[in-house]
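> Just to be clear, the model below is a prediction. Sequence and coordinates:
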Amino acid sequence: MIKVIIDRPLGSYHPQYPDLYYPVNYGYIEGVIAGDGEEQDAYVLGVNEPVSEFIGELYAIVHRQDDVEDKWIVVPPKSHYNIEEIEQAISFCEQYFSHEIEIIHSHEF
C-alpha cells in the first residue's frame, strides 16, 4: 500500500497554469524521489471527492518519453482499469507529453 499526499485535490487548478483543472486527486509519495529530484508524483483514480491523502495500490506507471520523470497511478484496493480508462482520466495533463502507460498490477477475478 502506498500513501499519497494530495497537494492538488480534485476540483483544484494548477498553481502555475491556472487553466489546468484537476478532475482527479494528484499528489506525491513522501520519501520516494523521482527523476526530477523531487518526490514521486501520483494520480489517484477511483476517488470521486477531494481528499488530503490517500492510501492505495500502485496500479500503473505513466512513462513520459519527453520528460525526466514518470507519474504513478494509485487506486483503491481491488480496482481495475484498462489503459484507455487511465488515459481518459489523466489526459487533462498527459495530453501535453509523449507517454506510454504500463499497467503493473492486475487482479484475478
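Sure thing, it's come through. Just so it is clear, the model here is predicted, and its values are computed rather than measured. Numbers count the residues shown, from 1 in each chain.
> Going by C-alpha atoms from here, please, whenever you check contacts or count neighbours.
Noted.
> how about stretch 64-71: buried residues?
For stretch 64-71, the neighbour count (16 or more other Cα atoms under 10 Å) marks 64, 69-71 as buried.
> Second structure follows, compare the two:
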Amino acid sequence: MIGDIVKVTVDRPLGSYHPEHKDMYYPINYGYIEGIMSPDKEEQDAYILGVDEPVKEFTGRIIAIIHRLDDVEEKWVVAPENLSFSKEEIIAQVLFQEKYFQWEIEM
C-alpha cells in the first residue's frame, strides 16, 4: 500500500473548516479515495502533503499510514511522487486533527 499511487477527492480543502467541528481549521488538503472502503464503512480518508493551495482532487503517492489506536479509522498520507517527508514533518502537518487520538505512523 505505501508507495501506491492513488487519486484523492478533496472534500475539505486547505483553508476550510470541519463541517461539524467549526473550530477545526484545515491547514492542508484532506479528502478520500473513492471506492476504497475503510473500517468505519466510509471511503478511505487521506491527508495531502506538499500541495500549498486548495485543490478539488489530487493524484499522488501514499507515503505513510496513520493507525489510530483508539478508533477504527486509518488515515493515509499522500504526497506528490517527487516529494518525501520525514515522520516529524508528517506529524507536524496532521497534528491539527490527530491530536485528539492515540496513533502511530507506518512509513
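That came in fine, so what should we check first? Owing to the predicted nature of the structure, the values given are computational and were not obtained by experimental measurement.
> picking that back up, return the member of the buried residues of stretch 64-71 of the first structure nearest to Tyr13 of the first structure.
Taking Cα to Cα as the measure, Lys71 is the one of the buried residues of stretch 64-71 of the first structure closest to Tyr13 of the first structure, at 18.1 Å.
> hmm, back to that, nearest to Asp36 of the first structure among the buried residues of stretch 64-71 of the first structure?
Using Cα to Cα, Glu69 comes nearest to Asp36 of the first structure of the buried residues of stretch 64-71 of the first structure, at 5.7 Å.
> Please tell me how far the counterpart of that closest one in the second structure sits from His67 of the second structure.
When the second structure is aligned by TM-score structural alignment, Glu69 of the first structure is paired with Glu73. Using Cα to Cα, to the nearest Å, we find Glu73 of the second structure at a distance of 7 Å from His67 of the second structure.
> now the buried residues of stretch 64-71 of the first structure as a markdown table including distance to Pro18 of the first structure and secondary structure?
Output for these, formatted as a markdown table (distance: Cα to Cα, whole Å; DSSP: H, G, I helix; E, B strand; the rest coil):
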| residue | distance to Pro18 of the first structure | secondary structure |
| --- | --- | --- |
| Arg64 | 22 | strand |
| Glu69 | 22 | coil |
| Asp70 | 23 | coil |
| Lys71 | 21 | strand |
